[in-house]
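Colleague: need a 3D model of the sequence below.
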Amino acid sequence: MAKKYSVNLENDELISVEVDGITYGSPYEISDSADRAKILAMVESQGAHDNTLEELGIDDDIFDMTMDRPSLETTSSDVDVSIVPKVVGSIFLGVSVLLLSLAAYTGLRTREAIAHEVTTTGKVVDVVTRKDKEGDAFSYPTVTFWLPDDQQHTTELGGGSTQSPYEVGEQVTIAYDPANPDDARIKSVSSTIGLWFLPVHLGFMGTLFGGGTLLALWLIKTDFGNSSKS
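Modeller: Below is the predicted model of the structure:
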């Protein structure tokens, strides 16, 4: 439906204007630029004069520029959302560096411990079975072996297994810390793998975190680049 415009004059002086029944004392009170332009054209065609701005000492052109200037609004789309994956990525990369550092530290400690071990022949003198909180049974062998000072040392080994691979009276090779003979193990492939489990696990997790984070950041960067081009 078309809008209705009217101009009210008295002695060639503009008294008021109307836009769809809404009365304004001056065309410059109209916020809509299209309506304001329409009214100003009508006023000019009728030879009327609006001295409202002249009385205030304001130039018409300046007022028109001000009224026509689009308003600036801040919306959520103006926020740089690309910073979010960067922050999250930095956190995950920090976790990756921490895990890799722990892997390197525990790996060095494990290598030093193995290098300082002393090996000797021992004998399994007992096998103790214990159950954990879940009710699973684990066997812990007790071994005896001779120290360099000809003293016999007996200790129960940690790291129980669900099935006892050793029998009482069986001779085994013992690897132990000379500074702490209780820190001993039956030398085997499985026990050596057990020593390296923690550093390898930490290294794997650190690599997984770091590689996954870098891949995700690359994919996000590629997606943002394609979106900006489109």
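Colleague: drop to CA atoms for contacts and neighbour counts, all remaining ones
Modeller: Noted.
Colleague: what is the longest helix seen in the chain packed up against?
Modeller: Taking residue count as the measure and DSSP state H as the definition, the longest helix of the chain comes out as helix 189-229. Contact here means 3 or more Cα pairs under 8 Å, 6 or more residues apart in numbering; DSSP states H and E; on that basis helix 189-229 packs against helix 83-115.
Colleague: residues in contact with the helix or strand hosting Pro181?
Modeller: Assigned by DSSP states H and E, Pro181 belongs to strand 180-186. Contacts made with strand 180-186 from outside it, assessed by Cα atoms under 8 Å, 6 or more residues apart in numbering, are listed as His153, Thr155, Glu156, Leu157, Gly158, Val172, Thr173, Ile174, Ala175, Tyr176, Asp177, Ser191.
Colleague: now, which of those residues sits nearest Pro199?
Modeller: The shortest distance between Pro199 and any of the contacts of strand 180-186, using Cα to Cα, involves Ser191 and amounts to 14.5 Å.
Colleague: show me what the strand ranked longest in the chain packs onto, helices and strands only.
Modeller: Among the elements of the chain assigned as strand by DSSP state E, the one spanning the most residues is strand 118-131. Helices and strands touching strand 118-131, as assessed by 3+ Cα pairs under 8 Å, 6+ apart, comprise strand 137-146, strand 171-177.
Colleague: adding mean neighbour count, write those out as a markdown table.
Modeller: Shown next, in a markdown table, are the helices and strands packed on strand 118-131 (neighbours: other Cα atoms under 10 Å):
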| stretch | mean neighbour count |
| --- | --- |
| strand 137-146 | 20 |
| strand 171-177 | 19 |
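Colleague: mind putting those into JSON lines with distance to Ala34?
Modeller: Output for the helices and strands packed on strand 118-131, formatted as JSON lines (distance: least, Cα to Cα, whole Å):
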{"stretch": "strand 137-146", "distance to Ala34": "87"}
{"stretch": "strand 171-177", "distance to Ala34": "92"}
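Colleague: and Lys133, helix, strand or coil?
Modeller: Going by DSSP: H, G, I helix; E, B strand; the rest coil, the secondary structure assigned to Lys133 is coil.
Colleague: quick one more, to check against the first:
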Amino acid sequence: MGEFIVEALLSAVFAGATVAVGRDARRVHGVRRRGIRTTGIVIDIRETTDGDGDAQLYPQVRYTLPDGRKVTGEGGAHAVRSPLSEGDGVELLYRPEDPERIILIAYDRHMNIWVYGGLSLLLGAMALLCALSAVVSLSQSA
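Modeller: Now for the predicted structure:
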């Protein structure tokens, strides 16, 4: 029974990760496919840490929408050090319905539908295998 619980929990964790990565894949694909291209200026680099304590650096970029509104968006994370500095000009993509979510064209290459999609499929397969293993171990213990 203990084996079933562990496998069921692993299945739930992998399923949750699949949903999260899949949601990001959909967002990135939407921005890359229907995003509007513009330029902006890096105004800050926000620093935080990931679960392991490693530094994560997020460039904060200000740009102007066609209606004249100034918007600040955040680029993807860079570990260790950011290739950007305050004052750098960058090209970016944004969606008009959510302009704060951006992709920095030259720097967010890792934010790619194939990477997110492949990772989502891998995590989904692991969730399915753990679930099947849990069912098999439960039926064998009965």
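Colleague: report the TM-score for the pair.
Modeller: The TM-score (TM-score structural alignment, normalised by the length of the second structure) is 0.60; 117 aligned residues with a Cα RMSD of 3.8 Å.
Colleague: going by neighbour count, list what's buried in the longest strand of the first structure.
Modeller: Thr119, Thr120, Gly122, Lys123, Val124, Val125, Asp126, Val127, Thr129 (16 or more other Cα atoms under 10 Å).
Colleague: can you tell me what sits against stretch 119-139 of the first structure?
Modeller: Surrounding stretch 119-139 of the first structure, the residues in contact under the criterion Cα under 8 Å, 6+ apart are 140-146, 160-164, 166-176.
Colleague: swap the cut-off to 10 Å and go again
Modeller: The set of residues that contact stretch 119-139 of the first structure without belonging to it, under Cα atoms under 10 Å, 6 or more residues apart in numbering, is 140-148, 152-178, 184-187.
Colleague: one more: stretch 96-110 of the first structure?
Modeller: Residues outside stretch 96-110 of the first structure that contact it (Cα under 10 Å, 6+ apart): 90-95, 112-116, 192, 195-213.
Colleague: apply 7 Å and report the result again.
Modeller: Contacts to stretch 96-110 of the first structure, defined as Cα atoms under 7 Å, 6 or more residues apart in numbering, come from residues Leu195, Trp196, Pro199, Val200, Leu202, Gly203, Met205, Gly206, Thr207, Phe209, Gly210.
Colleague: and the first one, how many neighbours?
Modeller: Okay, so that is Leu195 of the first structure. 16 (other Cα atoms under 10 Å).
Colleague: can you check the second one too?
Modeller: Other residues within reach of Trp196 of the first structure, judged by other Cα under 10 Å, total 15.
Colleague: cool, and Arg109 of the second structure?
Modeller: Per other Cα under 10 Å, the neighbour tally for Arg109 of the second structure reads 11.
Colleague: I'd like the distance between the most centrally placed residue in the second structure and Leu123 of the second structure.
Modeller: Centre of the second structure computed as the mean C-alpha position; nearest residue by Cα atoms, centre = their mean is Asp24, 4.8 Å away. Spatial separation of Asp24 of the second structure from Leu123 of the second structure under the definition Cα to Cα, to the nearest Å is 14 Å.
Colleague: cool, Ala12 of the second structure as well?
Modeller: From Ala12 of the second structure across to Leu123 of the second structure, the span is 11 Å (Cα to Cα).
Colleague: who has more neighbours, those two?
Modeller: A side-by-side neighbour count of Ala12 of the second structure and Leu123, using other Cα under 10 Å, places Leu123 first with 22 against 16.
Colleague: for the more buried one, give me its contacts.
Modeller: Taking Cα under 7 Å, 6+ apart as the definition, contacts of Leu123 of the second structure comprise Phe14, Ala17, Thr18.
Colleague: distance of it from Asp54 of the second structure?
Modeller: Using Cα to Cα, one gets 23 Å for the distance from Leu123 of the second structure to Asp54 of the second structure.
Colleague: got it, and Ala15 of the second structure?
Modeller: 25 Å.
Colleague: looking at the two, which is more packed in?
Modeller: Under the criterion of other Cα under 10 Å, the comparison of Ala15 of the second structure against Asp54 puts Ala15 first, with 21 against 11.
Colleague: so stretch 18-38 of the first structure matches what in the second structure?
Modeller: Stretch 18-38 of the first structure falls opposite no residue of the second structure when the two are matched by TM-score structural alignment.
Colleague: can you check stretch 172-185 of the first structure too?
Modeller: Under the alignment (TM-score structural alignment), stretch 172-185 of the first structure falls on residues 90-103 in the second structure.
Colleague: so Glu156 of the first structure makes contact with Phe145?
Modeller: No: assessed by Cα atoms under 7 Å, Glu156 of the first structure is found out of contact with Phe145, at 11.6 Å.
Colleague: can you pull the buried residues of the strand or helix carrying Glu55 of the first structure?
Modeller: Assigned by DSSP H and E, Glu55 of the first structure belongs to helix 52-56. By neighbour count with 16+ other Cα under 10 Å, helix 52-56 of the first structure contains no buried residues.
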